[in-house]
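In: Please find the sequence and the predicted model below.
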Amino acid sequence: MQGHALAFMRIPFDVLAAIDSRWLHYALQPVHYLIRIVHILSMAAFFGGIGLLDFRLMGWRGSIVLRSFARGVLPWLYVTFGVTVASGVLLFLYDPVAVGSHAFFVPKLILIALGLLNAVIYHQTGYLAALASERTMPLSARLAGAVSLALWVGVIVCAALNVESVPKVYLQMY
């Protein structure tokens, strides 16, 4: 689809073909559905946890002290993100040409990188202030939470848009 607005973000076919390994494809074939299930469940678990943390940073549930909440949710986020990445890499390597050629694959990867960058920057700049404030979140925390939530929602949207190709027929109401 040459005319697609995101065509410039596609991974070149030659690169995807070079990554393709039929041996790995056939080795993963019997468990491909399990890897996909693990990926979807871990992605949902990560998104649920990051959503709760982001909403707390934005000021929701101000009665819950951020320090104890973060102490409980951060290990969950690390584990679920790790499982999501590992299963996602396996799904990509299962069929890099098909997966990598999806229109929203590269934008999804960019949004993931931006989500991680947002977390790293916030953790190094404003996280301690948010922990010290206990109940009312500073503006930096509210902003970091909103940006994070927007980026991770974007990841989910890109993942959903990658499932099917663009409709071939557009129905119009007259």
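Out: Right, received. Where do you want to start? Residues are numbered from 1 along each chain as shown.
In: hey, let's count contacts and neighbours off CA atoms from now on
Out: OK.
In: in stretch 18-37, what's buried?
Out: Using 16 or more other C-alpha atoms under 10 Å as the burial criterion, the residues of stretch 18-37 that qualify are 20, 25, 28, 32, 35, 36.
In: if I pick the spatially most central residue of the chain, what's in contact with it?
Out: Most central in the chain under C-alpha atoms, centre = their mean is residue 155, positioned 4.3 Å from the mean C-alpha point. Residue 155 makes contact with 108, 109, 111, 112, according to C-alpha atoms under 8 Å, 6 or more residues apart in numbering.
In: let's bring in a second one:
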Amino acid sequence: MEHGAAVEGIAAIAAQLEHSALGAAMRESLFLYPLMNLLHIFGLILLVGAIGLLDLRVLGWARDLPLKLCSYYLTPIALIGLGMMLGSGFLIFSADAGPLSASTIFRVKLLVIVAALVNAGLFRLAWSRRLGHWNDNAPPVARAQAGLSLLLWFSAATAGRLIGYG
């Protein structure tokens, strides 16, 4: 499929979503859109808060806390936050899907989120069984991934806030 055709296809799907009953409900309800925004922010707090703390621990912060235990408790919180963000984000998107799908900042946000999720997945695949051995020092590659994770999630949150200005 040619790039132009793909963009047109995405625009058509976005327009259908925006003009659907869901899109209309999100735009017309006095409480639904603001509630989803609050849920999205709460999901961001859970996701980035938990992942941020875990990344900081991998980077060497709070070495008296066992890394494996930190991962055990913080990962489910991050996953709950991610689920909240995906669900609420889709609903928020449905209210204004046409213009958002054409927004460069929105597209950058999505690409950064995908990169952050890929980084997290690769980290889990490569290192999850070794976390118990790193209470003093994580390998340099793992520390680089933790630093990249912080950068990517902060960038995604920043892009999300910039969407309204772009």
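Out: Now that the structure is in, tell me what you want to look at. As the structure is a prediction and not an experimental result, all values here were calculated from the model.
In: Going by length in residues, pull out the top helix of structure 2.
Out: Ranked by residue count under DSSP state H, the longest helix found in structure 2 is helix 67-95.
In: Which neighbouring elements make contact with that helix?
Out: helix 3-18, helix 21-28, helix 32-58 (3 or more C-alpha pairs under 8 Å, 6 or more residues apart in numbering; DSSP states H and E).
In: Distance from the second one to the middle of the chain?
Out: Put plainly, it is helix 21-28 of structure 2. What separates the centre of helix 21-28 of structure 2 from the centre of its chain is 24 Å, taken as C-alpha atoms, centre = their mean, to the nearest Å.
In: Tell me what angle the longest helix of structure 2 forms with helix 32-58.
Out: Counting by axes from the mean of the first three to the mean of the last three C-alpha atoms, to 10 degrees, helix 67-95 of structure 2 lies at 150 degrees to helix 32-58.
In: What's the separation between the residue lying closest to residue 53 of structure 2 once chain neighbours are set aside and residue 68 of structure 2?
Out: Closest residue to residue 53 of structure 2 apart from its sequence neighbours, by C-alpha to C-alpha, 6 or more residues apart in numbering: residue 74 at 8.0 Å. Noted for residue 74 of structure 2: a distance of 10 Å to residue 68 of structure 2, by C-alpha to C-alpha, to the nearest Å.
In: before we move on, the earlier item: buried subset of the contacts of residue 155 of structure 1?
Out: Using 16+ other C-alpha under 10 Å, the buried ones in the contacts of residue 155 of structure 1 are 108, 111, 112.
In: Out of those, list just those in helices.
Out: Using DSSP H, the subset of these located in helices is 108, 111, 112.
In: returning to that earlier point: make a markdown table out of the buried ones among the contacts of residue 155 of structure 1 and add distance to residue 134 of structure 1.
Out: Listed next are those as a markdown table, based on distance: C-alpha to C-alpha, whole Å:
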| residue | distance to residue 134 of structure 1 |
| --- | --- |
| 108 | 33 |
| 111 | 29 |
| 112 | 28 |
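In: gap between the nearest residue to residue 138 of structure 1 once chain neighbours are set aside and residue 22 of structure 1?
Out: Spatial nearest neighbour of residue 138 of structure 1, excluding adjacent residues (C-alpha to C-alpha, 6+ apart): residue 130 at 6.2 Å. Using C-alpha to C-alpha, one obtains 49 Å as the distance from residue 130 of structure 1 to residue 22 of structure 1.
In: Could you tell me which residues make contact with residue 157 of structure 2?
Out: 44, 109.
In: Report the buried residues of the host helix or strand of it.
Out: Counting by DSSP states H and E, the element that carries residue 157 of structure 2 is helix 140-162. Using 16+ other C-alpha under 10 Å as the test for burial, helix 140-162 of structure 2 gives 142-143, 145-150, 152-157, 159-160.
In: so what's the aligned partner of residue 91 of structure 1 in structure 2 up against?
Out: Under the alignment (TM-score structural alignment), residue 91 of structure 1 maps onto residue 92 of structure 2. Residue 92 of structure 2 makes contact with 26, 33, 36, 37, according to C-alpha under 8 Å, 6+ apart.
In: 10 Å instead?
Out: 22, 23, 26, 27, 32, 33, 34, 35, 36, 37, 40, 86 (C-alpha atoms under 10 Å, 6 or more residues apart in numbering).
In: try residue 36 of structure 2
Out: Here residue 36 of structure 2 is in contact with 26, 42, 84, 85, 87, 88, 89, 90, 91, 92 (C-alpha under 10 Å, 6+ apart).
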